[in-house]
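A.B. asks: Next come a sequence and a model predicted from it.
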Amino acid sequence: MQYEGVLTKMQTEYGDPIQYYLVFEDSFLNVNQLLGKDISIDFLGYQCLNCGKKKKIFRQGFCYDCFYSSAAVGDWIMKPELSTAHLEIEDRDLEYEKRVQLQPHIVYLALSSEVKVGVTRGTQMPTRWIDQGANEAIAILEVPNRYLAGITEVALKNHYADKTNWRKMLTNDVPPADLIAERATLENLIPEEAKEYFHLDKNDLYRMQYPVLEYPTKVKSLSLDKTPSFQGKLMGIKGQYLIFEDGTVFNIRSSEGYVVRIQV
């Protein structure tokens, strides 16, 4: 079987285990069905996810020009505390920024490589946690806009990591933690503007079960720019990574906008 198209992040379905799908323009692939099988990945070119042109991908699936012009990749995406739509202040496109920033956002704790703090839109639970490869996750509070979520995250980053150690996550070298107990200690750390949204009484701990046959002891990252053709046996899927028998891991998310051929 052969599939060809532009890579975008895998779509997921929460379950036991989580189901993963690669979606192309004319077809889709349930990646779970490839576990234990040899597959090949061939790099064919680039296609910007924003303008659609066959231009080299710069970051996040966008070519250089689109990355520095599109409202979808403004600085407030990575740094929610920079959001200004609630003040009617435009970054690149105020109408777009209002649609994204002025909706419910969740500040959460996730156990991926260690306990980390993060922000996501309310509509992205538990997708965001799955994409990060979190084993467990829990909401701290839900606020009405991205700015409040951002300043809360900044306050909590003094006590928790805000990034995942991808190597530990992929080898499943994750120490246990009690996220419910962790959440119970946070009230005094939350900014005054957001304290009214802190909730402690919800039993909303998520646990994620990933389709992994065997975790590697060491991992090495596959870059299609350096290795345009790769073949290996798929042993697992976690976060947005494919895990192969030889310890090679392929980050689909960081390869968005790459045109590939996948053969099974």
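C.D. replies: That came through fine. Quantities reported herein were computed from a predicted structural model and do not represent experimental measurements.

A.B. asks: From now on I want contacts and neighbour counts done on CA atoms only, so please keep to that.
C.D. replies: Will do.

A.B. asks: What ranges does the stretch 101-250 of the chain have for its helices?
C.D. replies: 127-132, 146-156, 166-171, 179-184 (DSSP state H, counting those that start in this stretch).

A.B. asks: Out of those helices, which gets nearest to residue 222?
C.D. replies: Within the helices of the stretch 101-250 of the chain, the stretch nearest residue 222 is helix 166-171; the backing value is 13.1 Å (Cα to Cα).

A.B. asks: In contact with residue 198: list those residues for me.
C.D. replies: 140-142, 187 (Cα atoms under 8 Å, 6 or more residues apart in numbering).

A.B. asks: Which pair of those residues spans the longest distance?
C.D. replies: 142 and 187 (13.6 Å).

A.B. asks: neighbour count winner among the two?
C.D. replies: residue 142 (23 against 16; other Cα atoms under 10 Å).

A.B. asks: Return the residues in contact with that one.
C.D. replies: 104-107, 122, 149, 197-198.

A.B. asks: Make TSV out of these and add distance to residue 50.
C.D. replies: Below are these laid out as TSV (distance: Cα to Cα, whole Å):
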residue	distance to residue 50
104	25
105	25
106	27
107	28
122	24
149	27
197	35
198	37
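
A.B. asks: among the helices of the stretch 101-250 of the chain, which is nearest residue 212?
C.D. replies: Per Cα to Cα, nearest to residue 212 of these: helix 166-171, 10.0 Å.

A.B. asks: let's bring in a second model and compare:
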Amino acid sequence: MHYQGVLRKMETEMARPIQYYMLFEDNFLNVNQVLNRNFQIDFLKYQCLNCGEDLPIFRQGFCKSCFFETPTAGDWIMRPELSTAHLDKEDRDLAYEKKVQLQPHIVYLANSSNIKVGVTRKSQVPTRWIDQGAHEAIEIVEVPNRYLAGITEVALKDHIGDKTNWRKMLTNNVDDEDLVTWRNKLEPYIPEEAKAYFIANNQETHMEFPVLQYPNKVKSLNLTKTPSYKGVLTGIKGQYLIFNDNTVFNVRGSEGYFVSVTIS
């Protein structure tokens, strides 16, 4: 089987285990179906997700100039507390920012390597948790815009982490936590503007990933340094492909790379 196209983050479907899909222009690959098979990936060129040019990828699948110009890479994406659409104030493109920022957002706790707090649009639950490789997660607050979610996350970060240790997540060196207890413990630290949006009675969501064998340690595949790689696919977790020689490949981290994928 042979596929060719620009890498984007894998699409996912909540199931037991989670189903993963790599989408290309003309077809798609259900990655679960090729576990335990030879998986070869060859880097052919760059293709910026915004302008489509063969220019080195800077961040998030964009070349450098597009990263600093496109509204889909504004600072408020990574730092929701910088959102200003609710004030009718433009960053790069007010119409786009209103569309994304002025919709229900969730502040959540997820446990992938350790418990962390995060923000996502309500429409992205549970996709966001899957992408982070969380085996359990719970919503804390549902607010009407991204700004309120951002200031809530900032307040809670004083009491709990906001980063995932990806190496720990991929070796499955994780502990189960009682997220309901954590949610209740963090309630007093929610900012006044968001207190009315606290979610009091929900339960944890659990995710099961398609992994046949976890690596003991991980070595990351960088297509710029290693443009051709072949290994036996032994698992998928978060946005990572896991191979039998402890190599892991971050598909989302390689967005904008035009590749050839061969399954044998």
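C.D. replies: Structure's in. What do you need? Note that the structure is a prediction, hence the values are computed from the model and not measured.

A.B. asks: Can you give me the TM-score here?
C.D. replies: Once superposed, chain against chain, the TM-score is 0.99 (TM-score structural alignment, normalised by the length of structure 1); 263 aligned residues with a Cα RMSD of 0.6 Å.

A.B. asks: picking up where we left off before, got TSV for the helices of the stretch 101-250 of structure 1, with distance to residue 224 of structure 1 too?
C.D. replies: Shown next, in TSV, are those (distance: least, Cα to Cα, whole Å):
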stretch	distance to residue 224 of structure 1
helix 127-132	20
helix 146-156	34
helix 166-171	18
helix 179-184	37
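
A.B. asks: now those as a markdown table including mean neighbour count?
C.D. replies: Below are the helices of the stretch 101-250 of structure 1 laid out as a markdown table (neighbours: other Cα atoms under 10 Å):
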| stretch | mean neighbour count |
| --- | --- |
| helix 127-132 | 21 |
| helix 146-156 | 23 |
| helix 166-171 | 19 |
| helix 179-184 | 15 |
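
A.B. asks: Point me to the helix or strand that includes residue 12 of structure 1.
C.D. replies: For residue 12 of structure 1, the element it lies in under DSSP states H and E is strand 11-13.

A.B. asks: same deal with residue 95 of structure 1?
C.D. replies: helix 94-101.

A.B. asks: What residues sit buried inside that helix?
C.D. replies: 94, 97-98, 100-101 (16 or more other Cα atoms under 10 Å).

A.B. asks: That one vs structure 2, mean deviation?
C.D. replies: Superposed on structure 2, helix 94-101 of structure 1 shows a mean distance to its aligned partners of 0.5 Å (mean Cα distance after the TM-score superposition for structure 1).

A.B. asks: any idea how far that helix is from the chain center?
C.D. replies: The gap between where helix 94-101 of structure 1 is centred and where its chain is centred comes out at 21 Å by Cα atoms, centre = their mean, to the nearest Å.

A.B. asks: repeat for stretch 86-95 of structure 1
C.D. replies: Per Cα atoms, centre = their mean, the centroid offset for stretch 86-95 of structure 1 relative to its chain is 25 Å.

A.B. asks: Figure out the length between the terminal residues of it.
C.D. replies: Stretch 86-95 of structure 1 stretches 11 Å from its first residue to its last (Cα to Cα, to the nearest Å).

A.B. asks: Which residues outside it are in contact with it?
C.D. replies: Here stretch 86-95 of structure 1 makes contact (Cα under 8 Å, 6+ apart) with 69-71, 74, 84-85, 97-98, 101-102, 145, 147.

A.B. asks: And the contacts of the helix or strand hosting residue 76 of structure 1?
C.D. replies: Applying DSSP H and E as the criterion places residue 76 of structure 1 in helix 75-78. Outside helix 75-78 of structure 1, the residues that touch it by Cα under 8 Å, 6+ apart are 82-83.

A.B. asks: distance from it to structure 2 after superposition?
C.D. replies: Mean deviation of helix 75-78 of structure 1 relative to structure 2 after superposition (mean Cα distance after the TM-score superposition for structure 1): 0.3 Å.

A.B. asks: To residue 21 of structure 1, which of the helices of the stretch 101-250 of structure 1 lies closest?
C.D. replies: When the helices of the stretch 101-250 of structure 1 are ranked by proximity to residue 21 of structure 1, the top entry is helix 127-132, at 12.4 Å, counting by Cα to Cα.

A.B. asks: Give me the number of neighbouring residues for residue 87 of structure 2.
C.D. replies: 9.

A.B. asks: Residue 14 of structure 2 versus that one, what's the distance?
C.D. replies: Applying Cα to Cα to residue 87 of structure 2 and residue 14 of structure 2 gives a distance of 35 Å.

A.B. asks: What distance do you get for the residue mapped onto residue 195 of structure 1 from structure 2 to residue 164 of structure 2?
C.D. replies: Aligned counterpart of residue 195 of structure 1 in structure 2: residue 195 (TM-score structural alignment). Using Cα to Cα, we find residue 195 of structure 2 at a distance of 26 Å from residue 164 of structure 2.

A.B. asks: burial of the closest residue in space to residue 112 of structure 2 that isn't next to it in sequence, as a residue count?
C.D. replies: With Cα to Cα, 6 or more residues apart in numbering as the criterion, residue 112 of structure 2 has its nearest non-adjacent residue at 3.8 Å, and that residue is residue 134. Per other Cα under 10 Å, the neighbour tally for residue 134 of structure 2 reads 28.

A.B. asks: quick one: residue 134 of structure 2 and residue 111 touch, right?
C.D. replies: Yes. Under the contact definition of Cα atoms under 8 Å, residue 134 of structure 2 touches residue 111, with a separation of 5.1 Å.

A.B. asks: Out of the contacts of residue 198 of structure 1, the closest to residue 246 of structure 1 would be?
C.D. replies: residue 140 (38.2 Å).

A.B. asks: which residues sit in contact with the residue most central in space within structure 2?
C.D. replies: Residue closest to the average C-alpha location in structure 2 (Cα atoms, centre = their mean): residue 131, at 3.7 Å. Residues in contact with residue 131 of structure 2 (Cα under 8 Å, 6+ apart) are 237-239.

A.B. asks: of those, closest to residue 23 of structure 2?
C.D. replies: For the contacts of residue 131 of structure 2, the nearest to residue 23 of structure 2 is residue 239 (13.4 Å; Cα to Cα).

A.B. asks: Skip the chain neighbours and tell me the closest residue to residue 119 of structure 2.
C.D. replies: residue 107 (4.6 Å).

A.B. asks: Quick check, that neighbour in contact with residue 141.
C.D. replies: Yes. Here residue 107 of structure 2 lies in contact with residue 141, judged by Cα under 8 Å, at a distance of 5.1 Å.

A.B. asks: Give me the common contacts of the two.
C.D. replies: With Cα under 8 Å, 6+ apart as the test, residue 107 of structure 2 and residue 141 both reach residue 149.

A.B. asks: can you give me the strands for the stretch 151-264 of structure 2?
C.D. replies: With strands called from DSSP state E, counting those that start in this stretch, the stretch 151-264 of structure 2 shows them at 205-206, 219-220, 228-237, 240-243, 247-250, 257-263.
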